[in-house]
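Enquirer: Pasting the sequence and the predicted model now:
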Amino acid sequence: MAITHATDQTFKAETGSGTVLVDFWAPWCGPCKMIAPVLEELDQELGEKVKIVKVDVDENPETAGQFGIMSIPTLLVLKEGEVVDKVVGFSPKEALAGVLAKHI
């Protein structure tokens, strides 16, 4: 599965079903750039089990505000549209895979 980019308008449709890892990020954020290849690897390994959605907080302030995003990167795990887990800041792949494993 490919990583999807969601906007304020498409967020609900993109994250409403299944297990979704949402990456709140911005192009100027250093740790966000560091986590991007980690998310690519997780996407390759987890395939159909987890959908990965990126939300640019600068372009989509409504969605970021709705979830109270104060620092980036913030990763939320949603299950059927409900937040079930949260990771703030850079995390290594093994740590993120562990968080996701609890929900798939």
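Expert: It's in. Residues are numbered from 1 along each chain as shown.

Enquirer: CA only for contacts and neighbour counts going forward, please
Expert: Will do.

Enquirer: Tell me the spacing between the nearest residue to residue 87 once chain neighbours are set aside and residue 18.
Expert: The spatial neighbour of residue 87 that comes closest, neighbours along the chain excluded (C-alpha to C-alpha, 6 or more residues apart in numbering), is residue 75 at 5.0 Å. Residue 75 sits 16 Å away from residue 18 when distances are taken as C-alpha to C-alpha, to the nearest Å.

Enquirer: before we move on, what about residue 33?
Expert: According to C-alpha to C-alpha, residue 33 and residue 18 sit 26 Å apart.

Enquirer: alright, now check it against this:
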Amino acid sequence: MKSTELNSSSFDAALAASTGPVLVDFWAPWCGPCQQLGPVIDQIAAEQQGKALVAKVNVDDARDLAGRYGIRSIPTLIVFRDGQPVQRLQGVQAKERITAALAAA
């Protein structure tokens, strides 16, 4: 299972519909570290299926979302709970660190 692609029109509805925590990877196709992190995010999506929503937002396509959440560098991972950001991780992170942040939400 791959992560869910979200954009400006689907983002708020997806967060509102989620009953568990939501991990959002803010990324761009031209970003090398983002490409490195991508397979890890997809692994987490597969493992968290039914427990958490794991999504990606392309900052080039959703500049408004990048602005709303103050994304200054990518990759940036934000964990949301009840639609609110509760934790932020910047740069390439170990899978364990990401899953721990998701579990703490």
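Expert: Cool, got the structure. Source: prediction; values computed, not measured.

Enquirer: Could you report the TM-score for this superposition?
Expert: Between these two chains, after superposing, the TM-score reads 0.93 (TM-score structural alignment, normalised by the length of the first structure); 103 aligned residues with a C-alpha RMSD of 1.1 Å.

Enquirer: For the aligned partner of the residue nearest to residue 87 of the first structure in the second structure, give me its contacts.
Expert: If you follow residue 75 of the first structure across to the second structure using TM-score structural alignment, you land on residue 77. Shown in contact with residue 77 of the second structure (C-alpha atoms under 8 Å, 6 or more residues apart in numbering): 23-26, 88-90.

Enquirer: Checking my notes, residue 77 of the second structure in a strand, right?
Expert: Yes: according to DSSP: H, G, I helix; E, B strand; the rest coil, residue 77 of the second structure belongs to a strand.

Enquirer: Would you map the strands across the second structure?
Expert: Per DSSP state E, the second structure carries strands over the ranges 4-6, 22-27, 53-58, 76-81, 84-90.

Enquirer: returning to what we had before: JSON lines for the contacts of residue 77 of the second structure, including neighbour count and distance to residue 60 of the second structure?
Expert: Output for those, formatted as JSON lines (neighbours: other C-alpha atoms under 10 Å; distance: C-alpha to C-alpha, whole Å):
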{"residue": "23", "neighbour count": "29", "distance to residue 60 of the second structure": "19"}
{"residue": "24", "neighbour count": "25", "distance to residue 60 of the second structure": "15"}
{"residue": "25", "neighbour count": "28", "distance to residue 60 of the second structure": "13"}
{"residue": "26", "neighbour count": "25", "distance to residue 60 of the second structure": "10"}
{"residue": "88", "neighbour count": "14", "distance to residue 60 of the second structure": "20"}
{"residue": "89", "neighbour count": "16", "distance to residue 60 of the second structure": "19"}
{"residue": "90", "neighbour count": "15", "distance to residue 60 of the second structure": "17"}
